[in-house]
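> Okay, sequence plus prediction incoming.
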Amino acid sequence: METKRWQLLVSGRVQGVYYRASTVQEASRLGVLGYARNLADGRVEVVAEGTDAQLSQLKVWCQQGPDAAIVKSVEITEQPATGEFSDFGIRH
């Protein structure tokens, strides 16, 4: 199956609510590689590589997030996969 890369920009109450750590757990469960990081504007950026099915499942999860999060929007940009990741982690 073809590997794809998505950048997801998640807006709402998504910082300070364990959004990144929860995303690591979900992405790892799905077998997705990449990272999550906080942005200065209050959003969380998720860069993920996987199959269409894996990325679609991660998108559905990102639209909800952990219990304390209030997700307002998720913007997705498809990018060429690079194969640079060996796991899913948090970047600072």
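Happy to help now that I have it.

> only C-alpha atoms for contact and neighbour calcs from this point on.
Fine.

> before we move on, which element is the residue nearest to the spatial centre of the chain in?
Residue closest to the average C-alpha location in the chain (CA atoms, centre = their mean): residue 46, at 3.3 Å. Assigned by DSSP states H and E, residue 46 falls within strand 44-50.

> do residue 25 as well
For residue 25, the host element (DSSP H and E) is helix 19-30.

> How about that helix, which residues are buried there?
Residues 19-20, 22-24, 26-27 are the ones in helix 19-30 that count as buried (16 or more other CA atoms under 10 Å).

> put this beside the first:
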Amino acid sequence: MVRYFIEVFGRVQGVGFRYFVEYTAKTFGVTGWVKNCEGGSVQMEVQGMNDSVILFIDKVKKGNRFAKVEDITCMEVEPINREKTFRVIY
């Protein structure tokens, strides 16, 4: 089980990116959260089996058809026990 804090930069707000991330998380069976930040980036934490998390990150790097991901940072953090869902934070 691994968990990453991820920040995505580019045209990722106002284009359905958080909902794309939520859908992608459910597709790969990972948990965590995603939120918009004041500076225009999107932050998230994602947790799951290593292979699923890597596939999730690869898909997020590509974005949806309206987003333009310019850069992404990933930092491994401590897993959270008993987390069951992936959610959008407002």
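That came through fine. All of these numbers come straight from a predicted model, not from anything done at the bench.

> Export the buried residues of helix 19-30 of structure 1 as a markdown table, with columns for distance to residue 11 of structure 1.
A markdown table is the format used below for these (distance: CA to CA, whole Å):
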| residue | distance to residue 11 of structure 1 |
| --- | --- |
| 19 | 11 |
| 20 | 13 |
| 22 | 16 |
| 23 | 14 |
| 24 | 17 |
| 26 | 18 |
| 27 | 18 |
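
> All the strands of structure 2, residue numbers only.
Along structure 2, the segments classed as strands by DSSP state E run 2-11, 31-36, 42-48, 68-77, 86-88.

> Would you mind pulling the contact partners of the second one?
Contacting residues not belonging to strand 31-36 of structure 2 are listed as 13, 18, 21-22, 25, 42-48, 83-90 [CA atoms under 8 Å, 6 or more residues apart in numbering].

> what's the matching range in structure 1 for it?
Aligned by TM-score structural alignment, strand 31-36 of structure 2 falls on residues 33-38 of structure 1.

> what about the matching stretch, how far off from structure 2?
With mean CA distance after the TM-score superposition for structure 1, stretch 33-38 of structure 1 departs from structure 2 by a mean of 0.5 Å once superposed.

> separation between the aligned residue in structure 2 for residue 4 of structure 1 and residue 38 of structure 2?
Superposed on structure 2 with TM-score structural alignment, residue 4 of structure 1 falls opposite residue 2. Residue 2 of structure 2 is 27 Å from residue 38 of structure 2, where distance means CA to CA, to the nearest Å.

> Name the residue in the two with the higher neighbour count.
Using other CA atoms under 10 Å, the more surrounded residue of residue 2 of structure 2 and residue 38 is residue 2, with 17 against 6.

> Correct me if wrong: that one contacts residue 79.
Yes: assessed by CA atoms under 8 Å, residue 2 of structure 2 is found in contact with residue 79 at 6.1 Å.

> where do the contact lists of these two overlap?
What both residue 2 of structure 2 and residue 79 touch, as defined by CA under 8 Å, 6+ apart, is the set residue 47.

> Perfect, that will be all.
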